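> Structural data only, the sequence is not supplied:
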């Protein structure tokens, strides 16, 4: 079963320095029909203006992944980490029993476009931790590249949940097929470009909720970038 979540149906907030779209209820956007999907709780599509960002704030009991499409994002946290996240790199933060961090666009001229993702953890009260590593886009061209997993396999980030996150970049005419477990669920998020799944055409910001399926064939109409979540 496929269910489309169109980009325009997401929650939208314009804060001047922040243009943000929420796939699921978040902040002052509340939609009882969009409280998450299985263990996937938040997908925020954010554009942060030059020289702006999120001041120091706290999280707990979430697995947080940050994926930058354009620009740079400077991260500092209460564990002592200070990094700059760029396209081709992914950040993972286990908030656990409590962590504080800030996220800032250090460029004076260029906006940063990022997706921030929250997954529910396997249990509350975990030890907070942080990791960031490169995932060159060339390694995910025309194939699904594993980005995050519960055991850190194949060089992926380790997350505290029985979920897998895959990424791919496709050229026009490329087709990839993901094998799915029909006893689990999946969520396909289009970051860039236009793709087709069967007779469904998906554009940037669109998503597909998937249940009771054993395969996901995706065909690109133009240059595209996608994320695929395999969820319990």
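Thanks, I have the structure now. What you see is a predicted model; the values in this text were computed from it and never measured.
> drop to CA atoms for contacts and neighbour counts, all remaining ones
Fine.
> residue closest to the middle of the chain?
With distances taken as Cα atoms, centre = their mean, the residue of the chain nearest its centroid is residue 117 (4.4 Å).
> where does that residue land in three-state SS?
Put simply, residue 117 is strand when judged by DSSP: H, G, I helix; E, B strand; the rest coil.
> Test my guess that it contacts residue 64.
Yes: here residue 117 reaches residue 64: they are 5.6 Å apart, a contact under Cα atoms under 8 Å.
> For residue 193, list the residues it contacts.
203, 204, 220, 221, 222, 223, 224, 225 (Cα atoms under 8 Å, 6 or more residues apart in numbering).
> again but with residue 202, I slipped
Neighbours of residue 202 in contact, by Cα under 8 Å, 6+ apart: 6, 190, 194, 195, 196.
> from those, which is closest to residue 132?
residue 190 (22.3 Å; Cα to Cα).
> list the helices and strands the helix or strand that contains that closest one packs on?
Residue 190 is part of strand 185-192, with elements assigned from DSSP states H and E. On a contact count with 3 or more Cα pairs under 8 Å, 6 or more residues apart in numbering; DSSP states H and E, strand 185-192 meets strand 207-211, strand 224-231.
> With mean neighbour count and distance to residue 175 added, can I get the ones you listed in JSON lines?
Shown next, in JSON lines, are those (neighbours: other Cα atoms under 10 Å; distance: least, Cα to Cα, whole Å):
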{"stretch": "strand 207-211", "mean neighbour count": "20", "distance to residue 175": "17"}
{"stretch": "strand 224-231", "mean neighbour count": "22", "distance to residue 175": "11"}
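> got another, please set it beside the one above:
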């Protein structure tokens, strides 16, 4: 689909890569598990975009990252983060987390609800490269629930100079920003104008360019230009604005 110079590719939920180990059910917009060349399948700067459902008490044991900006967004449940720099965090819906792995960091992530709770964790984890490699590892989180209440797009994470003072947390990539909206039924969202944009419908229903979107669907926009998405039910939408591509 091409509109006003923008090429739009819809990726349906069921067409994502799927990985499951009995405790973690992962739907991956880009092949992540076992992929050592993430840039080859990236859209813009977006290397990884995984929607994971984690069983109670389970999670990702301590593992290593380097030179990766990791943004975590909880949809349902509670996530506990611990890392080798001494940061800890308990993330719930409405709280954005950014971890800059920089020169290297170990961390673990688990469903903070115990085995007997029967409450799964549903979380989206997203990776982009940093603008400057091998910086000191750092961590930031912020509750943006109040800002999202109006249904409009909120800049939840950004390294863009134009978002200085507005982004909830700061990314270590000057060409990228993550926006989130929770629109009501009938509410339109204007997508940021950028060479690369990734729109993900985390919940609800919407339309864009005459196409219907359901939970888990994504739209990959290339080439810039205006674009709009309209919720047809109460929804949650994650939009990456990117002004360069991964190398």
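It's in. All values reported here derive from a predicted model rather than from experimental measurement.
> Please work out the TM-score for the two chains.
After superposition, the two chains reach a TM-score (TM-score structural alignment, normalised by the length of the first structure) of 0.93; 230 aligned residues with a Cα RMSD of 1.9 Å.
> Quick check: the aligned residue for the residue nearest to the centre of the first structure in the second structure?
When the second structure is aligned by TM-score structural alignment, residue 117 of the first structure is paired with residue 126.
> and if you look at residue 37 of the first structure?
Aligned by TM-score structural alignment, residue 37 of the first structure pairs with residue 43 of the second structure.
> Tell me how many other residues crowd its match.
21 (other Cα atoms under 10 Å).
> which one among the contacts of residue 193 of the first structure gets closest to residue 140 of the first structure?
Among the contacts of residue 193 of the first structure, and counting by Cα to Cα, the member closest to residue 140 of the first structure is residue 225, at 9.4 Å.
> list the contacts for that closest one?
Here residue 225 of the first structure is in contact with 167, 168, 169, 170, 190, 191, 192, 193 (Cα under 8 Å, 6+ apart).
> if you set the cut-off to 7 Å instead, what comes out?
By Cα atoms under 7 Å, 6 or more residues apart in numbering, the contact set of residue 225 of the first structure is 168, 169, 170, 190, 191, 192, 193.
> Looking at the second structure, name the residue matched to it.
When the second structure is aligned by TM-score structural alignment, residue 225 of the first structure is paired with residue 236.
> which non-adjacent residue is nearest that match?
Excluding the flanking residues, the one nearest residue 236 of the second structure by Cα to Cα, 6 or more residues apart in numbering is residue 182, at 4.4 Å.
> Would you confirm that that neighbour contacts residue 148?
Yes: between residue 182 of the second structure and residue 148 there is a contact under Cα atoms under 7 Å: 6.2 Å.
> So which of the two has more stuff around it?
Neighbour tally, residue 182 of the second structure and residue 148, criterion other Cα under 10 Å: the higher count belongs to residue 182, 25 against 19.
> Please say which position in the first structure the more buried one maps to.
By TM-score structural alignment, residue 182 of the second structure lines up with residue 169.
> Could you measure from that match over to residue 23 of the first structure?
21 Å (Cα to Cα, to the nearest Å).
> do the same with residue 84 of the first structure
According to Cα to Cα, residue 84 of the first structure and residue 23 of the first structure sit 25 Å apart.
> what do you get for residue 90 of the first structure?
Distance of residue 90 of the first structure to residue 23 of the first structure, computed by Cα to Cα: 20 Å.
> next one: residue 179 of the first structure
On the measure of Cα to Cα, residue 179 of the first structure and residue 23 of the first structure end up 24 Å apart.
> cool, residue 5 of the first structure as well?
Taking Cα to Cα, one finds residue 5 of the first structure at 8 Å from residue 23 of the first structure.
> So for these two, which sits in the more crowded spot?
Of the pair residue 5 of the first structure and residue 23, residue 23 is the one with more neighbours under other Cα under 10 Å, namely 28 against 18.
> ok, how many other residues are close to residue 9 of the first structure?
Here the number of neighbours of residue 9 of the first structure (other Cα under 10 Å) works out to 12.
> contacting residues for residue 201 of the second structure?
Per Cα under 7 Å, 6+ apart, neighbours of residue 201 of the second structure: 214, 215, 216, 217, 218, 236, 237, 238.
> The fifth one contacts residue 199, doesn't it?
In this case it means residue 218 of the second structure. Yes: under the criterion of Cα under 7 Å, residue 218 of the second structure makes contact with residue 199 at 5.4 Å.
> Emit the ChimeraX select command for whichever of the contacts of residue 193 of the first structure are buried.
Typed into ChimeraX, the line below selects the buried ones among these, using 16 or more other Cα atoms under 10 Å:
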select :203,204,220,221,224,225
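> could you pull out the helices for the first structure?
Counting by DSSP state H, one finds no helices in the first structure.
> Would you mark the buried spots in stretch 101-121 of the second structure?
For stretch 101-121 of the second structure, by 16+ other Cα under 10 Å, it's 101-102, 104-113, 119-121.
> Which two of those residues have the greatest separation?
Based on Cα to Cα, the longest span within those runs between 102 and 119 and measures 33.0 Å.
> I am finished for the moment; much appreciated.
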